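Q: predicted model follows, preceded by the sequence.
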Amino acid sequence: MSARGEKRGSYPYDALSPDVAPGSEEEQREAVATERTRKRKTRIIATLGPASESEEKIEELIARGVDIFRFNMSHASPDWVRRTSAFVRERSRRFGRNVGLLLDTQGPAIRTGDLAARLELHPGDTFTFTVRGDPSVDERSVSVNYDDLAQDLRVGDVVLVDNGVIQMKVLDKQGFRVRCEVVTPGVMGSRRHINLPGVRVNLPPLTNKDLQDIDLGVECQMDYFALSFVREANDVDLLRQILIARGSKAVIVAKIEDQAAVRNLPQILESADAIMVARGDLGIECPFEDLPIIQRRIVKICLQEMKPVIVATHLLESMTQNPVPTRAEITDIANAVYEQADALMLSGETAAGRYPLECVSVLDRVIRRTERSGGAGYATLAELTKDQQEIASAAVHLADQTRAAAICVFTRQGKLTTAVSGLRPRYSPIYALVGEEDLCRRLMLCYGSEPIASRYPTSQEEGLAIAERELRKRGAISSGDKVVLLSEVPLLGERARSVVLYQVE
């Protein structure tokens, strides 16, 4: 056994121990430089629901590290959203946290109608979908809420029901009826979700319900709107126009959930503020073996374009019923963190699962440990096309070279903070000093950044004083530390550089 093996048992060092110092001198210096900045960089988004809606649970979720709460409008009622969002806002202020609120639209979902009784389906059975109230003599049939179903489908197309559990193949069409052959067994129930992989459906990007829910979200001052079943950039542009007309500055998150969205990702990315890899429907609409590749490609492109990206769905699915995760789930989470996604989102785990608090703790624990092992480095591929991005790149390079204790960004709109975050500084936490509380919450999605409500300085000297005061208050710096300071616009009365390195006295 080697000497290093004798120190740590059968391994050169225990990779799972939180206190192990890396071996080389360079690695040890990096460990010392990052020891002070152990704050979690990857954000946690948790969905609220029956399992987590009580005041006690919400308070505990905030305490355990939830950064953004999601309201799933496929299930939420307006009164519940008003009441719960107000409580989250009040409690987060009391705890001194900038917890964001995200409204997730239901989107133009295709669903089955009501059945008198559940139907057992077996391979080889025939089953009929009817639209526009067309009656069917087949007892194995159900209505569908999408009028153009028969028009859009072709013989041989695949129809997936109940999140892909039941698979069918189209045999023929007669008027407003579509007759299918059952391929996989299952139980057909009422109001089940239908997926049509590869089929372009003639559905509006926003339904009447979505429009009502968006009005509700604006009323409740939601910080983020997640747009479901985005197919093209125009879908995002439509939501943007609606929000602007209603006076909302909320962040628009485009959910990538089908093949059309994957094909149109570059254009969608240009229109959206952030992207969500919605692996639930995406894993149904696309071949499941392609899902990891699609996820990695989306994360990589988002980092290249310096746009925040969320990885969502089935992160800790087993913990809806069990108190501990599977090893595969832990690895899945670690991979997303290693790719340096901005945020990971829990859905049913916290909304309806038995262990919502434990899920957040597990996610927090795995994220923290994985962040210490480095990242994939996709941010090195970032394309700098704007002046603000060039300024951000200069600041991050300077901070990396000097191992700065912090990067302080004075920002009025948040764009410079998003650019700095997108470049993934190696050692330095990002402190975004902003003038508005709502902008603090909108910046909570940015990887590795901590928004702080502060007035905008009028000179470079005042900016240095404000930054040092705020960082000392949080114990982020001490005498001798280096800090990189940058601002969104040149400070008034100064011709100094937009990026400044100074040492704390």
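A: That came through fine.

Q: going by C-alpha atoms from here, please, whenever you check contacts or count neighbours.
A: OK.

Q: looks to me like C180 is in a strand.
A: Yes: using DSSP: H, G, I helix; E, B strand; the rest coil, the assignment for C180 is a strand.

Q: leaving out sequence neighbours, find the closest residue to it.
A: What sits nearest to C180 in space, not counting adjacent residues and going by Cα to Cα, 6 or more residues apart in numbering, is V170, at 4.3 Å.

Q: hmm, V158 and that neighbour touching each other?
A: Yes: if you go by Cα atoms under 8 Å, V170 and V158 touch, sitting 6.4 Å apart.

Q: included below, for side-by-side comparison, is a second structure:
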Amino acid sequence: MSADNPFRRTKIIFTLGPATDSEAMLEALFRAGADIVRLNMAHANHEWTRTVIRRIRAVSLRLGREVGIMMDIKGPEIRTGDLAAPIELRPGEIFDFTVRGGAPGDSPEEVRSVGVNYADLVKDVAVGDTVLVDNGLIRLEVLARNETRLRCRVLIPGPLGSRRHINLPGVKVNLPAFTDKDRRDTAVGIEENIDFVALSFVRSAADVEELRAFLAEHKSHARIVAKIEDRSAIDNLAEIVRACDALMVARGDLGIECPFEELPGIQRRAVRMCLSYGRPVIVATHMLESMIQQPVPTRAEITDVANAVYERSDCVMLSGETTVGKYPLECVQMLDRIARRVEAEDDAPAAPPPELTSEKTKLLHSAVVLANDLPDSRILTFTRYGFMARSLAALRPQRAPILAFTPSIELQRQLRLLRGVEPYVMPFGSEPDITIENAIVFLRNKGLIAPGDKLIIATDILSQDRLIDAVQLRTVR
């Protein structure tokens, strides 16, 4: 990270894959400033998952920089069945999707067809609905249906291969949010002590609560990231934001399920709602897509990343760029460069704070206001369970980094998700003042604070044999 400015507020998530799962590449990415590793369980088996989690932990330990691990579980998915060879769909062609165990069903010989893995497809979809295949590259209109098939007309043609993903814009499907595969995958993640579980295709708060009950049953403290990917999620956005620990704007499927011209507004609305409720938010998908093949991004991609930073998102995320791309390290470095430059120039006024519902949050808000008024300031806080750091991050200090100390390595990894928070592990002393002095010595020895810097300390202090919340101002000597 930059020597003159060690603190980047926007966090970087990258997805692990063949291009990045070696020890050497992990070390390079961590040194470049990556904060969280995403495991995409749509393309992972359990043996590989266990191996790479342990490798990530070993590299983190060797570097002295603990990163978070996010398991992104697959969620409900509708896919076409296997084909002996791709079918080249023609404009205007009549084509059938069948649901009888993936067999051709009762389609006549002159009508080509493919099976799907979701038996209720014929119940959920109505005549006139749209069927999108292979990330929206193929578009069909439903003409008729019966108990075994959908008859469609091809509107946008293309080659249809095996196991292609199907999207049904605006259709509410009767699929579980947390599938049997998700349960098996999450159980492995819990055994390996992952830090986050990203739940795909969240449609309501009930989906989040189902996963939360599973985590509680297995005594896991992993945080839940709700991925919004379809129209139902947009309609229920407020309840989903309230129920989750963090939100991901998953622009891949979201851009297929919703009209593409609505996507920027949906992203902005989701980020603003997360800010209003004090929830972390991740902007994901296609951020540097061209860098899968090219060493530099397009100017439009640079602006896209910058807009996510200007919106004060907590994280930006890479997918294919770091799983199979040719330039994974350059992608992380590029996000780091863009974020730092935008943050240095962002002179927008302070964001309105989330609702200040308690005396503690009001006190923390006063600490942020003070930090915004003082140049060369740092916010220093101490947290056992993450509340102080999460609340301060939600208040979005304009310049001052939040230096959060915790005695828990697990919490340190989870705090990596939060905008502006730099987490450190340190045992707490028997008295708050001793802990504060130890933290100041630690930061001074690391070169992270210098004489003249202002420290706004948000913590509890001992007063008349009891702990009370307090904000202090100290000048580094």
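A: Done, it's in. Bear in mind the structure is a predicted one, so any value in this text is a computation, not a measurement.

Q: coming back round to it: list the contacts of the residue nearest to C180 of structure 1.
A: 153-159, 178-181 (Cα atoms under 8 Å, 6 or more residues apart in numbering).

Q: any idea what it aligns with in structure 2?
A: The alignment partner of V170 of structure 1 in structure 2, by TM-score structural alignment, is V142.

Q: related to what we said a few turns ago, can you name the helix or strand that the residue nearest to C180 of structure 1 falls in?
A: Here V170 of structure 1 sits within strand 166-174, counting by DSSP states H and E.

Q: check E6 of structure 1 too.
A: Assessed by DSSP H and E, E6 of structure 1 sits inside helix 3-7.

Q: how about that helix, which residues of structure 2 does it hit?
A: Using TM-score structural alignment, helix 3-7 of structure 1 lines up with nothing in structure 2.

Q: in that helix, what's buried?
A: Within helix 3-7 of structure 1, no residue is scored as buried using 16 or more other Cα atoms under 10 Å.

Q: relative to N167 of structure 2, how far out is the match of V170 of structure 1?
A: 13 Å (Cα to Cα, to the nearest Å).

Q: F71 of structure 1 belongs to a strand?
A: Yes: F71 of structure 1: assigned to a strand according to three-state DSSP.

Q: once you drop chain neighbours, what's closest to it?
A: That would be L103: by Cα to Cα, 6+ apart, it lies 4.9 Å from F71 of structure 1.

Q: next one: L448 of structure 2
A: P6 (7.5 Å).

Q: how many other residues sit next to that neighbour?
A: P6 of structure 2 is flanked by 14 other residues according to other Cα atoms under 10 Å.

Q: do N163 of structure 1 as well
A: Residues lying near N163 of structure 1 (other Cα under 10 Å) number 16.

Q: check R279 of structure 2 too.
A: Around R279 of structure 2 there are 24 other residues, counting by other Cα under 10 Å.

Q: doesn't A394 make contact with it?
A: Yes: in this structure R279 of structure 2 lies within contact range of A394 using Cα under 8 Å: 6.7 Å.

Q: quick one: the helices in the stretch 101-250 of structure 1?
A: Counting by DSSP state H, counting those that start in this stretch, the stretch 101-250 of structure 1 has helices at residues 149-152, 208-219, 233-245.

Q: meant to ask about the stretch 201-350 of structure 2
A: Using DSSP H, counting those that start in this stretch, the helices of the stretch 201-350 of structure 2 run over 205-217, 231-235, 237-243, 251-257, 263-277, 299-310, 320-323, 328-345.

Q: got CSV for those, with mean neighbour count and distance to D373 of structure 2 too?
A: CSV is the format used below for these (neighbours: other Cα atoms under 10 Å; distance: least, Cα to Cα, whole Å):
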stretch, mean neighbour count, distance to D373 of structure 2
helix 205-217, 16, 38
helix 231-235, 18, 37
helix 237-243, 20, 31
helix 251-257, 21, 36
helix 263-277, 18, 21
helix 299-310, 17, 20
helix 320-323, 25, 39
helix 328-345, 19, 16
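
Q: let's have the helices of the stretch 101-250 of structure 1 in JSON lines, adding distance to L61 of structure 1.
A: JSON lines is the format used below for those (distance: least, Cα to Cα, whole Å):
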{"stretch": "helix 149-152", "distance to L61 of structure 1": "42"}
{"stretch": "helix 208-219", "distance to L61 of structure 1": "22"}
{"stretch": "helix 233-245", "distance to L61 of structure 1": "29"}
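
Q: hang on, the earlier thing: the strand holding V170 of structure 1 vs structure 2, average distance?
A: Taking mean Cα distance after the TM-score superposition for structure 1, the mean distance separating strand 166-174 of structure 1 from the aligned residues in structure 2 is 0.6 Å.

Q: tell me where the stretch 51-200 of structure 1 has strands.
A: 68-72, 100-104, 110-111, 119-121, 126-130, 141-143, 158-161, 166-174, 177-182, 186-188, 193-195 (DSSP state E, counting those that start in this stretch).

Q: off-centre distance for the first one?
A: When distances are taken as Cα atoms, centre = their mean, to the nearest Å, strand 68-72 of structure 1 is centred 11 Å away from the chain's centroid.

Q: what's the mean gap between it and the aligned bit of structure 2?
A: Looks like 0.4 Å for strand 68-72 of structure 1 (mean Cα distance after the TM-score superposition for structure 1).

Q: contacts for that strand, please.
A: Residues from elsewhere that reach strand 68-72 of structure 1, judged by Cα under 8 Å, 6+ apart: 43-48, 81, 99-106, 444-445.

Q: and the buried ones among those, selectable in PyMOL?
A: Restricted to buried positions by 16+ other Cα under 10 Å, the PyMOL selection for the contacts of strand 68-72 of structure 1 reads:
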select buried, resi 43+44+45+46+47+48+81+99+100+101+102+103+104+105+106+444+445
